[in-house]
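Peer 1: Model the following, please.
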Amino acid sequence: MDLTAGMLPVVGAKVSLQAPDGWKVSAPQTVPVLTAGNTKRLRFSVTPPAGVTAGQTVLTARADYLSSAPGRVAVQPFAVAAMPAPPTVDTYAGDLTWLTSTNGWGPPERDRSNGESGAADGHTLTLDGTTYAKGIGAHAASDVEVYLGGRCSVFTSDVGIDDEIDGYGSVTFSVVADGVTLWTSPVLTGASATVPVSVPVTGARHVHLKITPAATSLSGDHGDWAGARFHCA
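Peer 2: Predicted coordinates for the structure are as follows:
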């Protein structure tokens, strides 16, 4: 977090972080003098309690300090995200907690094709006549984010437009780790052959599986991450 002095210097600042019951934060820090217009970056460690539900939690930063008058206090709430436990064994992408997910037509579906606009109206994932029990069915533009915590080494999948679309649609698939695009497919249509994917993800913490439209029309852009799996043994 940053402590910034305005038009007057900040003197004798004591900065602390307040968290909900059960959370642990590191000790308060002091800043003897911060001259006007300058910023001091402070680092705190934050540990959630065991078994905390993944999602956002609001913490509060408090600074007690002197300026032109004594006894001033500045308080700023901000949100932090508690991550789910990272996988420790080989795990299908559809079995992980999704931190975020967006989709071009209804929600992305676990172990089903995208189907229509409902949450569970897809069909068996099918590419070139081959069926898959596991995977993610989505519709461009789609983005599914998972947390690996640096525990996994390789992501594998077969990708393509599901056979429920009869020969049309046009998309690309991408694997993005910690803001870096690791792999992007060629443009795939409903007539394209299935593309096998094997992407190293060693050390990656946040991975996004993205499907991007490759044409003006979004009709038929039902992409499958068929058998999508992170290898984490």
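
Peer 1: Going by C-alpha atoms from here, please, whenever you check contacts or count neighbours.
Peer 2: Fine.

Peer 1: if I look at the residue most central in space within the chain, how far off is Ser198?
Peer 2: Centrality entry for the chain: nearest residue to the mean C-alpha point is Glu145, 3.8 Å, by CA atoms, centre = their mean. To Ser198, Glu145 is 18 Å away according to CA to CA, to the nearest Å.

Peer 1: Return the distance of the residue nearest to the centre of the chain relative to Ala63.
Peer 2: Applying CA to CA, the value for Glu145 to Ala63 is 35 Å.

Peer 1: got it, and Ala141?
Peer 2: From Ala141 to Ala63 the distance is 43 Å (CA to CA).

Peer 1: Which residues outside the helix or strand that contains Gly227 are in contact with it?
Peer 2: For Gly227, the host element (DSSP states H and E) is strand 222-231. Under the contact criterion CA atoms under 8 Å, 6 or more residues apart in numbering, strand 222-231 has outside partners 89-94, 113-115, 125-127, 132-140, 152-162, 165, 169, 171, 211.

Peer 1: Check the offset of it from the chain's centre.
Peer 2: In this view, strand 222-231 has its centroid 17 Å away from the chain centroid, taken as CA atoms, centre = their mean, to the nearest Å.

Peer 1: Can you mark which positions in that strand are buried?
Peer 2: Buried positions in strand 222-231, judged by neighbour count with 16 or more other CA atoms under 10 Å: 222-231.

Peer 1: Then stretch 179-188?
Peer 2: 185, 188.

Peer 1: before we move on, what about stretch 201-212?
Peer 2: Result for stretch 201-212 [16+ other CA under 10 Å]: buried residues 201-202, 204-212.

Peer 1: residues contacting the closest residue to Gly94 other than its chain neighbours?
Peer 2: Using CA to CA, 6 or more residues apart in numbering and skipping the chain neighbours, the partner closest in space to Gly94 is Arg110 (5.1 Å). By CA under 8 Å, 6+ apart, Arg110 lies in contact with 94-95, 134-137.

Peer 1: Now show me the structure for the sequence below, then we'll compare the two:
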Amino acid sequence: MPTPAPSLPPTPTPVPVPPPDPAPTGFWLDELPFGHGGNRVPPTGPTVERRQSDWLWQRSGLRLAGASYDRGITVHAPSTVTIDLNRSCSAFDAVAGVDDLAFSPGAVSFAVTGTDGRPLWHSPALRGADAPVPVHVPLAGVRSIRLVVTPVDGFRSAGNLADWADARFTC
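Peer 2: Reported below is the predicted structural model:
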């Protein structure tokens, strides 16, 4: 009677190792391209939605209460700027305040909302000499946001220059 040949243990199936999550990428607000909705080439990061935004000035060398900031955007009060994130982002960070170029003595307030109107962050009323306030908004699950500046003192605040300085999205 022949002796059966010894069998080898089964070879384990290799388990694929998922690639690591990519490192977070920063997108500066003053460098964002303007989207038009229905772009032929899908954007790879956040875009400013021109049709849903008021006037804005992407600029460098902003000054708030005497302090200098390298970059950001300046808007008039009242103002709304809509940003489509176009990818998963974790946070929006900035410094908000009245630009030193502003002539109006009135106050403005800053807010970040979801495009569904849900409030995400709000500042106190700020005047030209007031220290700017830090902005940190978690963005988990958010697809687009609105940066809103509202005059607090009616006509006295209208047209004030308001800045979102050192504004950056982490995606």
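
Peer 1: Quick TM-score on the pair, please.
Peer 2: Laid over one another, the chains give 0.69 as their TM-score (TM-score structural alignment, normalised by the length of the second structure), with 131 aligned residues with a CA RMSD of 1.9 Å.

Peer 1: Take the contacts of strand 222-231 of the first structure and keep only those in strands.
Peer 2: Residues of the contacts of strand 222-231 of the first structure located in strands (DSSP state E): 91-92, 125-127, 132, 135-139, 154-161, 171, 211.

Peer 1: which one is Val75 of the first structure nearest to, not counting chain neighbours?
Peer 2: Arg62 (4.6 Å).

Peer 1: Can you report how many residues lie near the one you found?
Peer 2: 18 (other CA atoms under 10 Å).

Peer 1: Pro24 of the second structure now?
Peer 2: A total of 11 residues lie near Pro24 of the second structure under the criterion other CA under 10 Å.

Peer 1: What's the local residue count around the aligned partner of Ala141 of the first structure in the second structure?
Peer 2: Under the alignment defined by TM-score structural alignment, Ala141 of the first structure corresponds to Pro78 in the second structure. Using other CA under 10 Å, the number of residues around Pro78 of the second structure comes to 21.

Peer 1: Not counting residues beside it along the chain, what's closest to Pro78 of the second structure?
Peer 2: Thr150 (4.8 Å).

Peer 1: Residue in the first structure paired with that neighbour?
Peer 2: So Thr150 of the second structure corresponds to Thr212, using TM-score structural alignment.

Peer 1: Give me the distance between the closest residue to Lys24 of the first structure other than its chain neighbours and Val80 of the first structure.
Peer 2: Distances taken as CA to CA, 6+ apart place Thr47 nearest to Lys24 of the first structure, at 5.0 Å, with adjacent residues excluded. Between Thr47 of the first structure and Val80 of the first structure the distance is 11 Å, computed by CA to CA.

Peer 1: Same question for His206 of the first structure.
Peer 2: 15 Å.

Peer 1: Then Ala191 of the first structure?
Peer 2: 44 Å.

Peer 1: So between the two, which is more surrounded?
Peer 2: Ala191 (16 against 11).

Peer 1: And the counterpart of that one in the second structure, which helix or strand is it part of?
Peer 2: In the second structure, the residue equivalent to Ala191 of the first structure is Ala129, according to TM-score structural alignment. For Ala129 of the second structure, there is no helix or strand it lies in under DSSP H and E.

Peer 1: okay, now the closest residue to Ala129 of the second structure other than its chain neighbours: neighbour count?
Peer 2: Among residues not flanking Ala129 of the second structure along the chain, Ala65 sits closest, at 5.2 Å (CA to CA, 6+ apart). As a burial measure, Ala65 of the second structure scores 15 neighbours (other CA under 10 Å).

Peer 1: got the contact list for Ala65 of the second structure?
Peer 2: Going by CA under 8 Å, 6+ apart, Ala65 of the second structure touches 98-100, 128-132.

Peer 1: Quick check: of the residues you listed, which has the highest neighbour count?
Peer 2: Within the contacts of Ala65 of the second structure, most neighbours by other CA under 10 Å means Val98, with 31 neighbours.

Peer 1: That one contacts Ser123, correct?
Peer 2: No - using CA atoms under 8 Å, Val98 of the second structure makes no contact with Ser123, being 11.9 Å away.

Peer 1: which residue in the second structure lines up with the residue nearest to Lys24 of the first structure?
Peer 2: Aligned partner of Thr47 of the first structure by TM-score structural alignment: none.

Peer 1: Test my guess that Thr47 of the first structure contacts Thr57.
Peer 2: No - using CA under 8 Å, Thr47 of the first structure is not in contact with Thr57, being 11.7 Å away.

Peer 1: Name the residues contacting each of the two.
Peer 2: Shared contacts of Thr47 of the first structure and Thr57 (CA under 8 Å, 6+ apart): none.

Peer 1: Kindly provide the distance from the match of Thr150 of the second structure to Arg62 of the first structure.
Peer 2: 43 Å.
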